[in-house]
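[1] sequence-free structure coming up:
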């Protein structure tokens, strides 16, 4: 029996999980991407790009495709997509699993100010001009137009269009992973005195956090949103094990 699996992706772990599951003869895997990145990394499995039209649209897709398992492996801040996935799974009766990457934890020497929401970070920068590294991608930086007194360094995979309506901003196109040494050079070169970051977790973008610690630079850490309570794992290996228990008969597992 072939199990049709839909993975809601956009993360490195989603790509890794898709490859691991696609290697199984009893799994047919489709990876769904939101389509926000103009030149995504090759995924190695069939890819569906673009939204579904909310929870109802996703539920309709699950029924039409005969999906037997839904996996939410989206970014930790994709709260709306995760909510839609949980709702669609309930509506259709399709089992759902989630891959939840652990967040970073403050270490000795870190100067973190934890903030609720990106708009909250824009307000927390204060009135006095500062040199700010926005390590948020391009989707949410527009709110910083409300604080035009600061100098901004904005890094993203795709160009920020339109550019921010602020008098002083530099734009850097780059795709991670980013190592600590290179991040330290970047922070020093641009004389950054505050980093605004999401608590994405993982190793690929932790370099800026470690570099900020070493330089004594403040980090405004945007707290993670509350996500639906569904069965989950923190690693690709652990989630692949959960999938194995779902798709393999007990006899094949030696139970």
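    Sure, I can see it. Note that the coordinates shown come from a computational prediction; the quantities given were computed from them, not determined experimentally.

[2] contacts, neighbours, all on C-alpha from now
    Fine.

[3] Assign a three-state SS to residue 252, would you?
    Under the three-state scheme (DSSP: H, G, I helix; E, B strand; the rest coil), the conformation of residue 252 reads as helix.

[4] How many residues are close by it?
    Other residues within reach of residue 252, judged by other CA atoms under 10 Å, total 8.

[5] What separation is there between it and residue 245?
    In this view, residue 252 and residue 245 are 10 Å apart by CA to CA, to the nearest Å.

[6] likewise residue 138?
    As defined by CA to CA, residue 138 lies at a distance of 39 Å from residue 245.

[7] Between those two, tell me which one has more neighbours.
    Neighbours were counted for residue 138 and for residue 245 using other CA under 10 Å; residue 138 has more, 19 against 13.

[8] Now do the SS call for that one.
    At residue 138 the chain is in coil, as set by three-state DSSP.

[9] What residues does the residue nearest to the spatial centre of the chain make contact with?
    The centroid of the chain falls nearest to residue 75 when counting by CA atoms, centre = their mean (2.4 Å). For residue 75, the contacting residues are 9, 10, 11, 200, taking CA atoms under 8 Å, 6 or more residues apart in numbering as the criterion.

[10] Do a quick rundown of the strands in the stretch 151-255 of the chain.
    Secondary structure of the stretch 151-255 of the chain (DSSP state E, counting those that start in this stretch): strands located at 151-156, 169-173, 194-198, 218-222, 232-233.

[11] Next one for the comparison:
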């Protein structure tokens, strides 16, 4: 969709349900010309009627150049909570171009009293725990591994376990740990189906990133129901100087406020 030169131009770094919700608001706001940027990790993403670009920018320098070329006035970083590299590139590029940046990020999941969570700072440390910690080293587990199809290779160092891996698209066979079963499916999921899946595969441990949101939360509810422990990969540390909102409505209000400020500067 072509952008009017008079419109307030915005870049949305997407790939999340929050980004999709924001795009639905932007589709109804003709005074804002928005472009949605997707990394291309999903083969058949659901696309809005907005302008869409797919693929990387070439680091923070490439993103900075793209922002300048397209006259971008504001950026919404609505990437996945674990897309730390892209978020850092956005922060660096916006610091260079002086374009305002907002982080749209859903809150993380919280451990409930009846949960049994183990924590790891990142995927590598999670895999090391599975490979070396006394809890799991000598006691092979049947693991429901839900960390995403591109982040499976670290778990090859723990071949004593059996893995059930679910993803939207098929993972690279070379990245798979031994004894892996692949399920291709797309959420959202409900508690009953998640509990049945874990029972059918006799799951003894759930491994998950703390992505937050409602789409995949039922797996944690099912684990709680079945008294299955969870190895939770904590979120990377966010840039402390970037404002954060949790909803698309809040992000839209932020954009509109910057749009008004930009218009006033032109007068």
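    Structure received. Note that the structure is predicted; figures quoted are calculated from it, not measured.

[12] still on that earlier bit, top of the contacts of residue 75 of the first structure by neighbour count?
    Each of the contacts of residue 75 of the first structure was scored by neighbours using other CA under 10 Å; the highest score is residue 9's, at 24 neighbours.

[13] who's in contact with the counterpart of that residue in the second structure?
    For residue 9 of the first structure, the aligned residue in the second structure is residue 14 (criterion: TM-score structural alignment). Shown here is residue 14 of the second structure, whose contacts under the criterion CA under 8 Å, 6+ apart are 20, 36, 37, 38, 77, 78, 79, 80.

[14] Kindly indicate the member of the residues you listed with the most neighbours.
    Counting neighbours by other CA under 10 Å, the top entry in these is residue 78, with 29 neighbours.

[15] distance of the equivalent of that one over in the first structure from residue 36 of the first structure?
    Structural alignment places residue 78 of the second structure opposite residue 73 in the first structure (criterion: TM-score structural alignment). Residue 73 of the first structure sits 16 Å away from residue 36 of the first structure, going by CA to CA.

[16] now do residue 25 of the first structure
    In this structure, residue 25 of the first structure lies at 31 Å from residue 36 of the first structure, with CA to CA as the measure.

[17] Next: residue 44 of the first structure.
    Distance of residue 44 of the first structure to residue 36 of the first structure, given as CA to CA: 19 Å.

[18] One more: residue 30 of the first structure?
    According to CA to CA, residue 30 of the first structure stands 18 Å off from residue 36 of the first structure.

[19] So which of those two has more stuff around it?
    Of the pair residue 30 of the first structure and residue 36, residue 30 is the one with more neighbours under other CA under 10 Å, namely 19 against 14.

[20] wait, what's in contact with the aligned partner of that one in the second structure?
    The pairwise alignment with the second structure assigns residue 30 of the first structure to residue 35, based on TM-score structural alignment. With contacts taken as CA under 8 Å, 6+ apart, residue 35 of the second structure has the following neighbours: 9, 10, 11, 12, 50, 51, 52, 53.

[21] Which helix or strand lies directly C-terminal to the helix or strand residue 35 of the second structure falls within?
    When secondary structure is defined by DSSP states H and E, residue 35 of the second structure falls within strand 32-38. The first helix or strand that comes after strand 32-38 of the second structure along the chain, using DSSP H and E, is strand 51-54.

[22] Which other helices and strands does that next one contact?
    Where contact means 3 or more CA pairs under 8 Å, 6 or more residues apart in numbering; DSSP states H and E, strand 51-54 of the second structure is packed against strand 32-38.

[23] Tell me the gap between the strand it packs on and the middle of its chain.
    What separates the centre of strand 32-38 of the second structure from the centre of its chain is 18 Å, taken as CA atoms, centre = their mean, to the nearest Å.

[24] How about stretch 94-102 of the second structure?
    The gap between where stretch 94-102 of the second structure is centred and where its chain is centred comes out at 22 Å by CA atoms, centre = their mean.

[25] In the first structure, what range does that stretch match?
    Matched against the first structure by TM-score structural alignment, stretch 94-102 of the second structure falls on residues 89-97.

[26] do stretch 51-63 of the second structure as well
    Using TM-score structural alignment, stretch 51-63 of the second structure pairs with 46-58 in the first structure.

[27] Can you list the buried residues in the matching stretch?
    Residues 47, 48, 52, 55, 56, 58 are the ones in stretch 46-58 of the first structure that count as buried (16 or more other CA atoms under 10 Å).

[28] pretty sure the fourth one contacts residue 90?
    No: with contacts defined as CA atoms under 8 Å, residue 55 of the first structure does not count as touching residue 90, sitting 10.0 Å away.
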